[in-house]
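Undergrad: sequence? don't have it. structure:
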């Protein structure tokens, strides 16, 4: 935070388009995520492939980071360029906690990627029976 207090930008990007908030989310560091969002880090900043901090956190099953991002207005339905949302990624990895956090923030449970696949497809394809039951119970088709 000392660098920010000395005037450094909050959202510099590396050669891949990653911001400090993206990297903190990827690494699951909720303290840094919260500190960066307090100084107005851009929660919607995305790499060129559309991957946001929320996408980085979802397949890591870090619900605390996901909730911190939601508290700052992260778009629950942001999609990568291939149409994959955070819910798709969490369903593919069988992360029930992350799926619950995303659905509690009213994500589009039937979002389709560019190939027409839904989070339910990813859960079923992975053999994640409990997650399939959860998604169907929440209205997934």
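TA: Perfect, thanks for sending it. Predicted, not measured: the structure shown is a model, and the values here were computed from it. Numbering: from 1, shown residues only.
Undergrad: contacts, neighbours, all on C-alpha from now
TA: Will do.
Undergrad: which residue is nearest the middle of this structure?
TA: residue 54 (2.3 Å; CA atoms, centre = their mean).
Undergrad: mind checking the SS state of it?
TA: Here residue 54 is recorded as helix under DSSP: H, G, I helix; E, B strand; the rest coil.
Undergrad: The chain: helices as residue ranges?
TA: Using DSSP state H, the helices of the chain run over 2-5, 20-27, 30-38, 53-57, 63-71, 86-93, 96-104, 119-125, 129-137.
Undergrad: Below is an additional structure, to be compared with the one above:
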């Protein structure tokens, strides 16, 4: 029964994130929804909140124990939360992730992909890139294969 309940809470958590409903997100986390449980495609809640630019929801997830450096997987949702937020120029979400310990130089795709700064610079999202630089992100000396 507990596993069925967790799955139900997880589905509701993803729905709340997709609609930007921080209040429901907070309530679901209080009721026991896992902040790290992936959906059936492999997407993590924090990745979804980050790519959506939901800074408050990202904060709630991390305060409930979601790790800011865990990579998401699945069609169209692979990578780190910080790379996702940086790619779309969600500066406030980037700030929240950094404040909760996200590594500003962590390359996605198990270390073979882009850094958050590379995503922000290619956006281009200069405000987001500046926040990353202020957090210590270093310009890359080499680019992974297949990147521009």
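TA: Nice, I can see it. This one's a predicted model, so the numbers in the text were calculated from it and none came from an experiment.
Undergrad: sorry, back to before: I'd say the residue nearest to the centre of structure 1 and residue 86 touch.
TA: Yes. Taking CA atoms under 8 Å as the definition, residue 54 of structure 1 is a contact partner of residue 86 at 6.6 Å.
Undergrad: Quick check: neighbours shared by these two?
TA: Common contact partners of residue 54 of structure 1 and residue 86 (CA atoms under 8 Å, 6 or more residues apart in numbering): residue 76.
Undergrad: What lines up with residue 81 of structure 1 in structure 2?
TA: Mapped onto structure 2 by TM-score structural alignment, residue 81 of structure 1 lines up with residue 73.
Undergrad: I should have written residue 99 of structure 1 there, sorry.
TA: Residue 99 of structure 1 maps onto residue 94 in structure 2, by TM-score structural alignment.
Undergrad: check contacts around that match.
TA: 50, 55, 82, 85-86, 128, 131-132.
Undergrad: what do you get for residue 93 of structure 1?
TA: 59, 123.
Undergrad: go again using 10 Å as the cut-off
TA: 58-61, 87, 122-123, 126, 128 (CA atoms under 10 Å, 6 or more residues apart in numbering).
Undergrad: Distance to residue 8 of structure 1 and neighbour count added to those residues, as a markdown table?
TA: Output for the contacts of residue 93 of structure 1, formatted as a markdown table (distance: CA to CA, whole Å; neighbours: other CA atoms under 10 Å):
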| residue | distance to residue 8 of structure 1 | neighbour count |
| --- | --- | --- |
| 58 | 28 | 29 |
| 59 | 30 | 20 |
| 60 | 29 | 19 |
| 61 | 31 | 21 |
| 87 | 33 | 33 |
| 122 | 41 | 21 |
| 123 | 42 | 24 |
| 126 | 44 | 15 |
| 128 | 45 | 18 |
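Undergrad: Among these, which one sits closest to residue 10 of structure 1?
TA: residue 58 (22.3 Å; CA to CA).
Undergrad: Would you mind finding the match for that closest one in structure 2?
TA: Aligning on TM-score structural alignment places residue 58 of structure 1 opposite residue 50 in structure 2.
Undergrad: Around the closest residue to that match other than its chain neighbours, count how many other residues there are.
TA: The shortest distance from residue 50 of structure 2 to any non-neighbouring residue, by CA to CA, 6 or more residues apart in numbering, is to residue 85 (5.0 Å). Neighbour count for residue 85 of structure 2, taken as other CA atoms under 10 Å: 29.
Undergrad: What of the one 5 residues further on?
TA: The local packing of residue 90 of structure 2 (other CA under 10 Å) involves 22 other residues.
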